[in-house]
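Undergrad: next one to model:
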Amino acid sequence: MEYVNTLTGLRIDGRLPNEMRHIKGELGVVASADGSALFEMGNTRVIAAVYGPREVQNRSSQTHGQALVRCEYSMANFSTGDRTRRPKGDRRSTEISLVIRQTMEACILADLMPHSQIDIFVQVLQADGGTRSACINAATLALADARIPMRDIVTSCSAGYLCSTPLLDLNYAEDSAGGPDVTVGILEKMDKVTLLQMDAKLPMDIFENVMQLAIEGCKAVADYIRNVLLENTKELEYHRGA
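TA: Predicted coordinates:
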């Protein structure tokens, strides 16, 4: 399959190599949660719910002087065309849960909430590539909705290398093509990379180009998320004043 048209320079879904899919975020989608969000990257849809800060349920797992952050990742059975049921707690889900938790810990001011825990639940409703990034972006919005203190918002995006071309924000077909891809998470204002995962080796010069492309994607997501949070704040203030 030709993933980048040599004549037009367009990808199989009509995007330019450095063009992201449409992104969309919505707050307060789970009424029972302290904070929640829906985040879409193209056809990938993820929902995140945050509970806490609340009292630590298991004293033995309490961390000294700071909040305990827990994360659980799952995929809805209908999220992909694959009919195979994955058992809860399978290896991939456990690994992605850990990645999300560690990425969120980099932005949460856990020392301001000692003797408490924060639970983050993330579920993929529809998978079409970039699910890890979408999960992180959804979790960031949900944490903000829960008014969890953060040093900065953390955002994520992926980029890959197909047909000798760096490609931003891979969809499922591109992600499944077997080329190298890089998933990055950043704290934009702090100019700090909090997540870097690569599933294959790349020459250093190409790797730097692909990683920089992913970082630009992260920055675009950060701008969008800040706008979502700003609009939400304006709406809350409007309703308070009404």
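
Undergrad: use CA for all of it now, contacts and neighbours both
TA: Fine.

Undergrad: spatially central residue for this structure, please.
TA: Centroid-nearest residue in the chain, with C-alpha atoms, centre = their mean: I136, separated by 2.3 Å.

Undergrad: so who does I120 touch?
TA: A48, A49, V50, Y51, V69, R70, C71, E72, A139 (C-alpha atoms under 8 Å, 6 or more residues apart in numbering).

Undergrad: one step back: shouldn't the residue nearest to the centre of the chain be in contact with R101?
TA: No. Applying C-alpha atoms under 8 Å as the test, I136 and R101 come out as separate, 9.0 Å apart.

Undergrad: farthest pair in the contacts of I120?
TA: A48 and V69 (14.4 Å; C-alpha to C-alpha).

Undergrad: for these two, indicate the residue with more neighbours.
TA: A48 (31 against 20; other C-alpha atoms under 10 Å).

Undergrad: my guess is the more buried one contacts A139. True?
TA: Yes. Counting by C-alpha under 8 Å, A139 is a contact partner of A48 at 5.4 Å.

Undergrad: could you also give me the structure for this second sequence? I'd like to compare it with the first:
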Amino acid sequence: MSDKPEKLIADDGLRLDGRRADEIRPMKIEIGVLSRADGSCYLEWGRNKILVGVFGPREAHPRRTQRPDTAVIRYRYNMASFSVEDRARPGPSRRSIEISKVSREAFEPVIMTELFPKTAIDIFVEVLQADAGTRTAAINASSIALADAGIPMKGLITSCAFGKVDGQIVLDLNKEEDNYGDADFPVAMTQDGEITLLQMDGHLTPEEIKKGLELVKKGCKEILEIQQAVLRKKFETPVEEPEGEAAETAEAENKAVEAEASIESSSKTVVVEELIEEAEEFKEEISEETVLAEVCSAEEISDVEELKEIIEEAETRSGEDILEEVIEAEVEEEAEEEAFEDEAEFEASFEASFEEVSEPEEVEELEAEETVSGREETEFESEDFTEEESQLEDEGGSEEITSEEAFESDLEIESEAKSRKELSAEETVEEKAEETGEKAEEAGEAEEEKSEGPWKVVKDPSEAGSRGENNE
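TA: Prediction:
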């Protein structure tokens, strides 16, 4: 081991490695260095050299270590025997077990273990060269390796330490400051500033702890930017601009392409211009007389002249005259359409009326039969009651009048039915329906008068009593 230096911080405020109190050591990160691991990272922080490999999620063995609702995080921190000046004893030690425990707990809040029940996520950390702050360096490298493995996380974990050296709070202790300083305070936190790891070795006042935490937040912010830049570099594929000779060759190629394009475009323009000139010459050669001679034969010349006259007349006419003719043509078309619709309606109504005409004839036949039966009944009643007819001659006269009227109405109905058959097809259905309805009403009234008989004529109750006495 090297001897203790006289001063860890010089009079000008610089530390032994030339840093100021609030500066971190330079950091170098590489991703994907192990082909067999799901995610890996190699980190150099100062003289620290850390290698991390992540495996999983995979089935947890032995099975008794499985959890039914979440994944198990297993973190193994190990220092190689050649990582320090004095040979380290290989295998786990109390220190390595303690660092493994606190580092695992630092990742538990951000890893989404609930997505992978009954599985295990193994993180293996190997310290190849130690120079103070190995646990914080291992946490930074493990965070990148987990992201490289595609493990779902709420965010990256960053870690840094502060300490007390020569009575002054400094950030990111190196080996001499860690060995001969007054205190060491490692911290790990999330992107949002939540602390997931907090340890202290030494003696610090509350004011010194507050000051040191402010320095740690600044250092963790710088480390986070480095981590994000490294991950973007791997998972993004930016287009690199050509440099040097490559740039010159690219420019030459672009110029050549532009020249070819310009040549092609110029040749095309020349061809187009030539075609246009030829078309104009061809148009000049062909006159109107030649066109007429080619299109029209000797017999069609007269028709062409007539067409010319019509065109001239149309040109001389004003726009108002043309509009009036167009409006008149439209009005005539509408009138023709309405007349056609009226004819169609008339034909449909005529067919319906023809079907309805047959029904009134059947009604008239039935009415005639009913009138005949009514006459027979009246005659039968007149024979049975001859005495009553003698007493009621006046009333009988009225009954005969009604029967004669009914008979005349029947004759009129028959004659009208015959005349209805002889009606022309031009009569409308509505007139026929009205005539048939009126005739049916008259026939119904006549039947009612016939069916009533002589008993309806009686108006005086005394006459009805006398008629009963005569019957007795």
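
Undergrad: ok so, going back, give the residues shared as contacts by A48 and A139 of the first structure.
TA: S36, A37, I120, V122.

Undergrad: next, count neighbours for L170 of the first structure.
TA: 26.

Undergrad: trace it over to the second structure, please.
TA: In the second structure, the residue matched to L170 of the first structure (TM-score structural alignment) is L173.

Undergrad: is it true that that match touches A161?
TA: Yes. If you go by C-alpha under 8 Å, L173 of the second structure and A161 touch, sitting 6.9 Å apart.

Undergrad: residues shared between the contacts of those two?
TA: Residues touching both L173 of the second structure and A161 (C-alpha under 8 Å, 6+ apart): G133, D184.

Undergrad: just to revisit the earlier point, restricted to helices, list the contacts of I120 of the first structure.
TA: A139 (DSSP state H).

Undergrad: in CSV, list the contacts of I120 of the first structure along with distance to C163 of the first structure.
TA: Output for those, formatted as CSV (distance: C-alpha to C-alpha, whole Å):
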residue, distance to C163 of the first structure
A48, 34
A49, 38
V50, 40
Y51, 44
V69, 40
R70, 39
C71, 36
E72, 36
A139, 33
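
Undergrad: strands - which of the contacts of I120 of the first structure land there?
TA: A48, A49, V50, Y51, V69, R70, C71, E72 (DSSP state E).

Undergrad: most surrounded residue in these?
TA: Of those, with other C-alpha under 10 Å as the count, A48 tops at 31 neighbours.

Undergrad: what's it aligned with over in the second structure?
TA: That one, A48 of the first structure, aligns with V52 by TM-score structural alignment.

Undergrad: and if you look at Q102 of the first structure?
TA: Checking TM-score structural alignment: Q102 of the first structure goes with E105.

Undergrad: quick check: buried residues in the stretch of helix or strand its match belongs to?
TA: Assessed by DSSP states H and E, E105 of the second structure sits inside helix 94-107. Buried residues in helix 94-107 of the second structure, counted by 16 or more other C-alpha atoms under 10 Å: I99, S100, V102, S103, R104, A106, F107.

Undergrad: surely the fourth one meets N140?
TA: No. Counting by C-alpha under 8 Å, S103 of the second structure sits too far from N140 to count as a contact (10.4 Å).

Undergrad: the second structure: strands as residue ranges?
TA: Taking DSSP E as the criterion, the second structure carries its strands at 27-31, 39-45, 48-59, 72-79, 119-129, 158-165, 168-171, 183-189, 195-198, 201-202.

Undergrad: ok, residues contacting the second one?
TA: So the one you mean is strand 39-45 of the second structure. With C-alpha under 8 Å, 6+ apart, strand 39-45 of the second structure has contacts from 25-34, 49-55, 137, 141-142, 144-150.

Undergrad: cool, the shortest one as well?
TA: Judged by C-alpha under 8 Å, 6+ apart, the contacts made with strand 201-202 of the second structure from elsewhere in the structure are D182, A183, D184, F185.

Undergrad: cool, the fourth one as well?
TA: By C-alpha under 8 Å, 6+ apart, the residues outside strand 72-79 of the second structure that reach it are 60, 65-66, 88, 90-92, 96-97, 99-101, 103-104, 108, 113, 118-128.

Undergrad: for PyMOL, what selects the buried ones among these?
TA: The buried subset of these, as determined by 16+ other C-alpha under 10 Å, is captured in PyMOL by this line:
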select buried, resi 60+66+99+100+103+104+113+118+119+120+121+122+123+124+125+126+127+128
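
Undergrad: the longest helix in the second structure is where?
TA: Under DSSP H, the second structure gives helix 319-384 as its longest helix.

Undergrad: next, count neighbours for the corresponding residue of the first structure for R64 of the second structure.
TA: Under the alignment (TM-score structural alignment), R64 of the second structure pairs with S60 in the first structure. By the criterion of other C-alpha under 10 Å, S60 of the first structure has 7 neighbours.
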